[in-house]
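Chemist: just coords:
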């Protein structure tokens, strides 16, 4: 009979294989189909997502005002706000039309936050004022005026959250090859797609990513959400990974220390530090091979966001024969286990866990509003109030019926879970 460690490794390998072959999601987070033409930079949304008239830039000398801004400020400052958010990729964020649609959707429903790509696999999605950061920006089109965007969102009572991809960073790897993961022969290690990753042990790399986070906090983001906060998969078919900066530190401890350092620095600016992690982290006892470990990460972040997409769980996971066909059961069991593990750590807040939920189809059945509604209910029944919907193209019309109308609703638990 295989040992528990072997079973866990097999489950993780299966999960990673599913994530790698998925066309609708990434890592559990993959950006939409790839780079889009950058010939004409998209216009920057102004108030209500509208572009500035007559080519004039929006006036951003004054901060947002009114009840909406007060709501967004309270969400950013509060210790335990219930955040219900939508993911917005770089292309949607650069489109005035798409931003108008997303703001309107938030205005009419319980959605009160948008998670926006500001640093993804293609580099930065804004023009940094720091020359050292700007050299890592990449060649993709970028937002023209981030302050105008955050002011607009806050004026509508929407919390701006900046998503930053950290260690899967081929742009920074190209500019700073001294920060890369190496092969035993000293050459740069590359994944199955030929992409170089940066070494999570490198302290200069930490300073760069946390510095970007601090710059974005000063531009109006109330939360920094770190993604790809992990090591690359150690596939047997690829050369062994060598980490020049490790100095004897374990992989899980490197991830923990990075988040702990980021949290301490971002606390001084009054913003939250959060991290996206694999869904399996909630139920696997020890660290995954990618170095994510619940007990190490939960105490050093304000919120953990496990990506509990039912389609990404292997058959039989959590006692469910067809995980994608039973979204409620997968999300409930995964998040309930997260709550139990947090309780053992003395962490009891209702917003310390905010899962990413599946708003895309991968396999059968296709996902629509009912599947999203079941996942939301599972989160409430497991003891939490917040969630983020993920669609790789940031297109949420097929799932709008699952969103409650009006302001943020209180948590609703089913009788079976009481």
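Modeler: Looks like it came in fine. Keep in mind that what you see is a predicted model, and the values were worked out from it rather than measured.
Chemist: every contact and neighbour count from this point should use C-alpha atoms.
Modeler: OK.
Chemist: any idea how far residue 138 is from residue 264?
Modeler: Per CA to CA, to the nearest Å, residue 138 is found 28 Å from residue 264.
Chemist: kindly report the same for residue 285.
Modeler: Applying CA to CA to residue 285 and residue 264 gives a distance of 27 Å.
Chemist: over to residue 198?
Modeler: Residue 198 is 23 Å from residue 264, by CA to CA.
Chemist: ok, now residue 159?
Modeler: 21 Å.
Chemist: which one's more surrounded, the two?
Modeler: residue 159 (31 against 14; other CA atoms under 10 Å).
Chemist: I'd say the more buried one and residue 70 touch.
Modeler: No: counting by CA atoms under 8 Å, residue 70 is not a contact partner of residue 159; they are 10.4 Å apart.
Chemist: what are the ranges of the strands in the protein?
Modeler: Taking DSSP state E to define them, one finds strands in the chain at 84-88, 113-120, 123-124, 159-165, 223-227, 272-278, 303-307, 356-358, 387-390.
Chemist: which one of those strands lies nearest to residue 184?
Modeler: Residue 184 lies closest, by CA to CA, to one member of those: strand 159-165, at 26.1 Å.
Chemist: what's the angle from that closest one to strand 113-120?
Modeler: If you take axes from the mean of the first three to the mean of the last three CA atoms, to 10 degrees, strand 159-165 sits at 30 degrees to strand 113-120.
Chemist: and for strand 159-165, what's in contact with it?
Modeler: 72-73, 75-76, 112-121, 150, 153-154, 213, 216, 220-229 (CA atoms under 8 Å, 6 or more residues apart in numbering).
Chemist: how many degrees apart are that strand and strand 223-227 in direction?
Modeler: Going by the same axes, to 10 degrees, strand 159-165 is angled at 30 degrees with respect to strand 223-227.
Chemist: mind listing what's buried along strand 159-165?
Modeler: The neighbour-count check on strand 159-165 (16 or more other CA atoms under 10 Å) flags 159, 160, 161, 162, 163, 164, 165 as buried.
Chemist: and for stretch 191-202?
Modeler: Here stretch 191-202 shows 195, 196, 197, 198, 199, 200, 201, 202 as buried, counting by 16+ other CA under 10 Å.
Chemist: where do the helices sit along the stretch 51-200 of the chain?
Modeler: 67-77, 90-93, 96-108, 131-134, 146-155, 170-175 (DSSP state H, counting those that start in this stretch).
Chemist: just so I know, which of the ones you listed lies nearest residue 365?
Modeler: With distances scored as CA to CA, the stretch of those nearest to residue 365 is helix 96-108 (25.6 Å).
Chemist: what about versus this one:
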């Protein structure tokens, strides 16, 4: 009888129901949809911020979009039922593999800028596309294949602790399926070319097959290890298939199979990381926000949103094609490019779950101009106007000379650049367009006069025909990738709206 009573009491205690409510630390208002979890279960708060969870865990994790995550222990739960979350808007610097160490000059400059500006976070390379791991992992498989031959962070837990003591939010960036070391050391996991050989892309890097459970486990083990070290967030980059057709995978290369493989990885990541007070985020191509297909890489906003907290589209204006949204040079209109892309994603995910990557590097595709304070500020302004919960700045060298107080002043006070009619295509009437085209083209007579040698009429006609063909191909290429509805799409309406009509 005593044994039975002891068993009942033990069961009741170990699987106790805990209740409480989650509120904003500043306003005291209830937070609806806050996530409360132990290592196995997750519940959400109702409209009153209230939750009930059956658990035997010693700790609970509480988080909500746009707030810092917290961990509470059982004895804390008995002492009160209100759990306060602090609002947080991410303003992050990207820190590359080699800059991620306390002695790095670039890293020291980043810390100085965090102290002197509104910047408040770093996203640090933990595993890069070559498969290198920046800290001394305890995992046997990465050590076996030489992934830790070069390490830049000697003591990861201390490194993170020091950053947190400075009030800095920490994100671990992990390149998932683009992993040269793993692909070459374990060919059975690698993406193959049509001849069955390990495929090497144009950047001389190899990929592992997203369908491979062993390849997934390899990266998931790293994610768990860095979560234990204390990161506030784990960010998965290259969480996709290669943007290349004709490759061989473990399963047929169909959209359904591609999306399923990516979803499976993120589902498993969510399960394994549930025991830690952190967020999960993913990086996506900027065009994915526009496409309803998987862009042949396994990414859609809706499918990625199922098992992640935040989505970070890479909205670098230099990465968009000529005539995107009708602009001859997208880099000249950073506000419009960023805002339109975020609003397109609104139909699949809430604005407070979008945190875009923004361009903080010199343009490489159009005018080659530096992206200075004004251009960066215009992108931030666009992100803020879309009610996102933050943004991340990308510079591959981790150098940010134009991030300063003046830049943040421009976010508040600079005007949005107006679009020049001469920079547009497809948003002006056919009559105006044809007139402008005629005025810009040199007549056959003027061409003949301007040359000491007469230009044959046939050569002029051929040149004009080729120019028309190239322009048409450029526009078609842009439309094929973005695919806005040609009859209904109106950029001005999109930029002025909240995106609900698109």
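Modeler: Happy to help now that I have it. All figures in this text were calculated on a predicted structure; none of them were measured in a lab.
Chemist: what's the TM-score once they're superposed?
Modeler: Remark: TM-score between the superposed chains equals 0.73 [TM-score structural alignment, normalised by the length of structure 1]; 331 aligned residues with a CA RMSD of 2.7 Å.
Chemist: could you export the helices of the stretch 51-200 of structure 1 as a markdown table, including mean neighbour count and distance to residue 413 of structure 1?
Modeler: Formatted as a markdown table, the helices of the stretch 51-200 of structure 1 follow (neighbours: other CA atoms under 10 Å; distance: least, CA to CA, whole Å):
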| stretch | mean neighbour count | distance to residue 413 of structure 1 |
| --- | --- | --- |
| helix 67-77 | 18 | 23 |
| helix 90-93 | 24 | 33 |
| helix 96-108 | 19 | 23 |
| helix 131-134 | 13 | 45 |
| helix 146-155 | 25 | 30 |
| helix 170-175 | 21 | 43 |
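Chemist: using CSV, lay out those together with distance to residue 324 of structure 1.
Modeler: Putting the helices of the stretch 51-200 of structure 1 into CSV (distance: least, CA to CA, whole Å) gives the following:
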stretch, distance to residue 324 of structure 1
helix 67-77, 33
helix 90-93, 27
helix 96-108, 27
helix 131-134, 41
helix 146-155, 34
helix 170-175, 32
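Chemist: out of these, which comes closest to residue 391 of structure 1?
Modeler: helix 90-93 (11.5 Å).
Chemist: how many residues are close by residue 243 of structure 2?
Modeler: Counted with other CA under 10 Å, the neighbours of residue 243 of structure 2 add up to 11.
Chemist: which position in structure 1 pairs with it?
Modeler: For residue 243 of structure 2, the aligned residue in structure 1 is residue 233 (criterion: TM-score structural alignment).
Chemist: surely its match is in contact with residue 290?
Modeler: Yes: contact criterion CA under 8 Å: residue 233 of structure 1 and residue 290 qualify, at 5.8 Å.
Chemist: contacting residues for the counterpart of residue 120 of structure 2 in structure 1?
Modeler: Applying TM-score structural alignment, one finds that residue 120 of structure 2 aligns to residue 112 in structure 1. By CA under 8 Å, 6+ apart, the contact set of residue 112 of structure 1 is 83, 84, 85, 106, 157, 158, 159, 408.
Chemist: and those residues, which is closest to residue 348 of structure 1?
Modeler: residue 83 (16.6 Å).
Chemist: number of nearby residues for the closest one?
Modeler: The tally of other residues near residue 83 of structure 1 (other CA under 10 Å) stands at 22.
Chemist: tell me, whichever strand in structure 2 runs longest lands on which residues of structure 1?
Modeler: Counting residues, the longest strand found in structure 2 (DSSP E) is strand 16-24. Under TM-score structural alignment, there is no match for strand 16-24 of structure 2 anywhere in structure 1.
Chemist: and after that strand, which helix or strand comes next?
Modeler: For strand 16-24 of structure 2, the succeeding helix or strand toward the C-terminus, using DSSP states H and E, is strand 35-37.
Chemist: and the next helix or strand past that following strand?
Modeler: Past strand 35-37 of structure 2, the next helix or strand by DSSP H and E is strand 42-44.
Chemist: what angle do the helix or strand just after that following strand and strand 16-24 make?
Modeler: With elements assigned by DSSP H and E, the helix or strand that comes after strand 42-44 of structure 2 is strand 50-55. For strand 50-55 of structure 2 against strand 16-24, the angle by the same axes, to 10 degrees is 140 degrees.
Chemist: now do strand 50-55 of structure 2: distance to the chain's middle.
Modeler: When distances are taken as CA atoms, centre = their mean, to the nearest Å, strand 50-55 of structure 2 is centred 32 Å away from the chain's centroid.
Chemist: residue 397 of structure 2 contacts residue 97, doesn't it?
Modeler: No: taking contacts as CA under 8 Å, residue 397 of structure 2 lies outside contact range of residue 97: 9.6 Å.
Chemist: any chance of the strands of structure 1 in CSV, plus distance to residue 191 of structure 1?
Modeler: Listed next are those as CSV, based on distance: least, CA to CA, whole Å:
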stretch, distance to residue 191 of structure 1
strand 84-88, 26
strand 113-120, 17
strand 123-124, 18
strand 159-165, 16
strand 223-227, 18
strand 272-278, 18
strand 303-307, 22
strand 356-358, 25
strand 387-390, 25
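Chemist: which one of these lies nearest to residue 142 of structure 1?
Modeler: Of all the strands of structure 1, strand 123-124 comes closest under CA to CA, at 7.4 Å.
Chemist: on that earlier part again, any common contacting residues for residue 397 and residue 97 of structure 2?
Modeler: With the criterion set as CA under 8 Å, 6+ apart, the contacts of residue 397 of structure 2 and residue 97 do not overlap.
Chemist: residues in contact with the aligned residue in structure 2 for residue 167 of structure 1?
Modeler: Alignment note: residue 167 of structure 1 maps to residue 177 in structure 2; criterion TM-score structural alignment. Going by CA under 8 Å, 6+ apart, residue 177 of structure 2 touches 207, 208, 209, 210, 215, 238, 239, 240, 241.
Chemist: all good on my end, thank you.
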